[in-house]
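> below is the structure, and that's it, no one-letter string:
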């Protein structure tokens, strides 16, 4: 029997999963298996999600910092984004204090409505050839202040 567990979202934490196995053994028709253990982080991405929020029509931007960890060194060789992404992005390499890192800047020049998208960071490491940074946009129509009407005249 082979068990595969999706560890996405568990980096740097302990994963706990429970599975039910149905058998043809009349004495043990069901067996519960528990799997747990630490999930190693491949990279440090902060924040993991870039949230763009504000008034519609006003350019807005956000950023994430990506750092390579000693255990899994990598370089980012190219970037792509969700098809028809409504945002632009740029990746800038940063070598601060001997740490390899990148700054991902995301901008929406004319934000409207709500959307989700993803920037894909393609690495040269076979363990994780692709990292993802999600982008959420949520923009509101600016409400103009309403003119107050004068109170009715008193008789």
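Sure, I can see it. On a predicted model such as this, the values are computed, not experimentally measured, just so you know. Residues are numbered from 1 along each chain as shown.
> make it CA atoms for all contacts and neighbour counts henceforth
Noted.
> quick check: closest non-adjacent residue to residue 61.
residue 107 (4.2 Å; CA to CA, 6 or more residues apart in numbering).
> for residue 105, same thing?
residue 63 (4.4 Å).
> before we move on, what about residue 87?
Per CA to CA, 6+ apart, closest to residue 87 is residue 108, 4.5 Å.
> what residues does the one you found make contact with?
With contact set as CA atoms under 8 Å, 6 or more residues apart in numbering, residue 108 has these partners: 59-61, 86-88.
> if we can go back for a sec, beyond the helix or strand encompassing the residue nearest to residue 105, next helix or strand please.
Assigned by DSSP states H and E, residue 63 belongs to strand 60-68. Counting by DSSP H and E, the next helix or strand C-terminal to strand 60-68 is strand 76-81.
> for stretch 100-115, buried residues please.
100-108, 111-112 (16 or more other CA atoms under 10 Å).
> ok, stretch 58-66 next?
60-66.
> quick one: it to chain centroid distance?
Distance of stretch 58-66 from its chain centroid, counting by CA atoms, centre = their mean, to the nearest Å, is 13 Å.
> same question for stretch 55-63.
For stretch 55-63, the distance to the chain centre is 18 Å (CA atoms, centre = their mean).
> now the end-to-end length of it.
18 Å (CA to CA, to the nearest Å).
> alongside the first one, take a look at this:
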């Protein structure tokens, strides 16, 4: 009788252990299934505002805008690359964006050289969103000139026995009135040219004459100091190529 009781007790313990082991296996399988489901989710990139137009700026100012990008998916969103259409524009790429979270793509544009025109740049964003792998952003706005310099690059080219001369005019923008108080010429350039400035009917005339008497070339900049803090210095570039 005692022997039968022991056998029954061992059998009961074995059955209990088997049930516990089976339950743990089910729990582990369920957890693994949940993890696989999470890993097999998909990211979803959403940019509510894909184009931004800034207010009028003075040429040369840096404009900055942060485009908000949100992950409305169920897996991490990765911004793989951010490419701008011009070297004058840079963009900061965000890190990995968790489901339900958001981050910023900060874009900066240098408006130098865009005076009197519309600054318009395209930023291409590449993501791991399979339904929207590429997103196009746009940054644009008007840039006004402080002054119109025509031309802003003078070229003196000819024979050494010729009288080479050129003229540039500087017309102020009524929004930014100024006076030119002085001029400064790069040292190497000053050895090769003469500069005369006069003002007629509110327009500055810069007359540049070559005085190099031998074959050779030169280049440099004439800096024109103004009394307007918005643009204290204007630049006029000069290049000379003297032949026999």
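Great, that's in hand. Only a predicted model underlies this, so the values are computations on that prediction, with no experimental measurement involved.
> can you give me the TM-score here?
After superposition, the two chains reach a TM-score (TM-score structural alignment, normalised by the length of structure 1) of 0.73; 135 aligned residues with a CA RMSD of 2.3 Å.
> now the strand holding residue 63 of structure 1 on structure 2. Mean distance?
When structure 2 is overlaid, strand 60-68 of structure 1 sits 1.0 Å from its aligned residues on average, using mean CA distance after the TM-score superposition for structure 1.
> now that strand against strand 76-81, angle please.
Between the axes of strand 60-68 of structure 1 and strand 76-81, defined by axes from the mean of the first three to the mean of the last three CA atoms, to 10 degrees, the angle is 150 degrees.
> strand 60-68 of structure 1 aligns to what range in structure 2?
Counting by TM-score structural alignment, strand 60-68 of structure 1 falls onto residues 164-172 of structure 2.
> distance of the spatially most central residue of structure 2 from residue 136 of structure 2?
Residue closest to the average C-alpha location in structure 2 (CA atoms, centre = their mean): residue 90, at 1.9 Å. Going from residue 90 of structure 2 to residue 136 of structure 2 by CA to CA gives 15 Å.
> residues near residue 14 of structure 1, how many?
Residues near residue 14 of structure 1, counting by other CA atoms under 10 Å, number 12.
> and it, what's its match in structure 2?
Match for residue 14 of structure 1 (TM-score structural alignment): residue 118.
> name the nearest residue to its match, ignoring sequence neighbours.
Closest to residue 118 of structure 2 by CA to CA, 6+ apart is residue 142, at 4.5 Å.
> where does the equivalent of residue 50 of structure 1 over in structure 2 fall, secondary structure wise?
With TM-score structural alignment as the criterion, residue 50 of structure 1 lines up with residue 154 in structure 2. In this assignment (DSSP H and E), residue 154 of structure 2 forms part of strand 153-159.
> residue 17 of structure 2 now?
Residue-wise, residue 17 of structure 2 maps onto helix 2-39 under DSSP H and E.
> so which other helices or strands are in contact with that helix?
Where contact means 3 or more CA pairs under 8 Å, 6 or more residues apart in numbering; DSSP states H and E, helix 2-39 of structure 2 is not packed against any helix or strand.
> starting at the chain centroid, how far to it?
Using CA atoms, centre = their mean, the offset of helix 2-39 of structure 2 from its chain centre is 61 Å.
> so which bits of it are buried?
Buried, per 16+ other CA under 10 Å, within helix 2-39 of structure 2: nothing.
> and the aligned partner of the residue nearest to residue 118 of structure 2 in structure 1, what does it touch?
Taking TM-score structural alignment, residue 142 of structure 2 has residue 38 as its aligned residue in structure 1. For residue 38 of structure 1, the contact set (CA under 8 Å, 6+ apart) comprises 12-15.
> pull out the buried residues from the residues you listed.
Of the contacts of residue 38 of structure 1, these count as buried by 16+ other CA under 10 Å: residue 15.
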